[in-house]
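Peer 1: below is the sequence, then the predicted model.
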Amino acid sequence: MMRLLTNLPDHIVGVSASGQIDAKDYETVLIPAIDAALRKHKRIRVLYQLTTDFEGFTTGAMWDDAKLGLAHLLAWERIAVVTDVHWVANATRMFAFLLPGLVKVFSNEEQSDAEKWIAA
């Protein structure tokens, strides 16, 4: 399940993901939020939190994530990934250089630091 974080400025899309994330989560929550933010701003920031009860991504979700990233390649100003899932943190760090914006990984304990960094 994915839900929007509502306490952020409108140039920042924040989502919290728990349980199993599937393509429907991307298609009904994240993609519409990204599209709405991009109608107002040329570049946006994203805070993506995987909660402690995150279980994984379906293949469809991973495909939608890749398509979303590539479709808006120059739109990403900053991306904060908040997770305690080691493979997600490591993959994010490994591929961060492919994105034109800044990417930083935070633990779930550092959620407030991630919110400050993404808004700075």
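Peer 2: Cool, the structure landed.

Peer 1: going by C-alpha atoms from here, please, whenever you check contacts or count neighbours.
Peer 2: OK.

Peer 1: buried residues, the lengthiest helix in the chain. List them.
Peer 2: In the chain, assigned by DSSP state H, the helix with the most residues is helix 59-71. Of all the residues in helix 59-71, those buried under the rule 16 or more other Cα atoms under 10 Å are Ala61, Met62, Asp64, Asp65, Leu68.

Peer 1: check it against this one:
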Amino acid sequence: MLTELHFGLQGVKDFQRNQSIFDNNYMEPVGMGFQDLSWRDSALGQVRIYTAESHLDIPNVSSAMGTAFDRKTYQGIHGIDVMSRFYAENGISLEQYYQAYANVVNELKKNNWRQF
């Protein structure tokens, strides 16, 4: 099942619609808040992350965490951390592992995404 995530205020709605675990510490003046989604090893997820210009599909996702900042400048989700599992225990061969990883890296490069 595909889970679609956006940045900004739409991202908050996306995480909540997908029944995220919500930590509302962002309500503190200088705090941060997090919204977490997780999938079981037996049913890893597929996440599509949208920006204004493009989107990125990430397979075999075990968790996704959205980060929001303090309430004075609160504009929703500012960052999304994704943990994806590409290894033999998921029932894929080394060749499939490499191809899945290479596909994600190529999509990152094609869309000018950067890791921070």
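Peer 2: Thanks, I have the structure now. Just so you know, these numbers come straight off a predicted model, no measurement behind them.

Peer 1: superposed, how do the two chains score by TM?
Peer 2: The TM-score (TM-score structural alignment, normalised by the length of structure 2) is 0.30; 62 aligned residues with a Cα RMSD of 4.5 Å.

Peer 1: picking up where we left off before, quick one: which of the buried residues of helix 59-71 of structure 1 is nearest to Ile44 of structure 1?
Peer 2: Using Cα to Cα, Leu68 is the member of these that lies nearest Ile44 of structure 1, at 13.1 Å.

Peer 1: in what helix or strand does the nearest residue to that closest one once chain neighbours are set aside lie?
Peer 2: Among residues not flanking Leu68 of structure 1 along the chain, Ile31 sits closest, at 7.3 Å (Cα to Cα, 6 or more residues apart in numbering). Per DSSP states H and E, Ile31 of structure 1 falls inside helix 31-40.

Peer 1: which residues in structure 2 form helices?
Peer 2: With DSSP H, the ranges of helices along structure 2 come out as 8-17, 94-110.

Peer 1: next: structure 1.
Peer 2: Counting by DSSP H, the helices of structure 1 are 23-25, 31-40, 59-71, 86-95, 111-119.

Peer 1: would you mark the buried spots in the last one?
Peer 2: The reference is to helix 111-119 of structure 1. Across helix 111-119 of structure 1, burial judged by 16+ other Cα under 10 Å covers Gln111, Ala114, Glu115, Ile118.

Peer 1: so what's the second one up against?
Peer 2: Just to be clear, that refers to Ala114 of structure 1. If a contact means Cα atoms under 8 Å, 6 or more residues apart in numbering, then Ala114 of structure 1 has Leu47, Ala80, Val81, Val82, Phe106 as its contacts.
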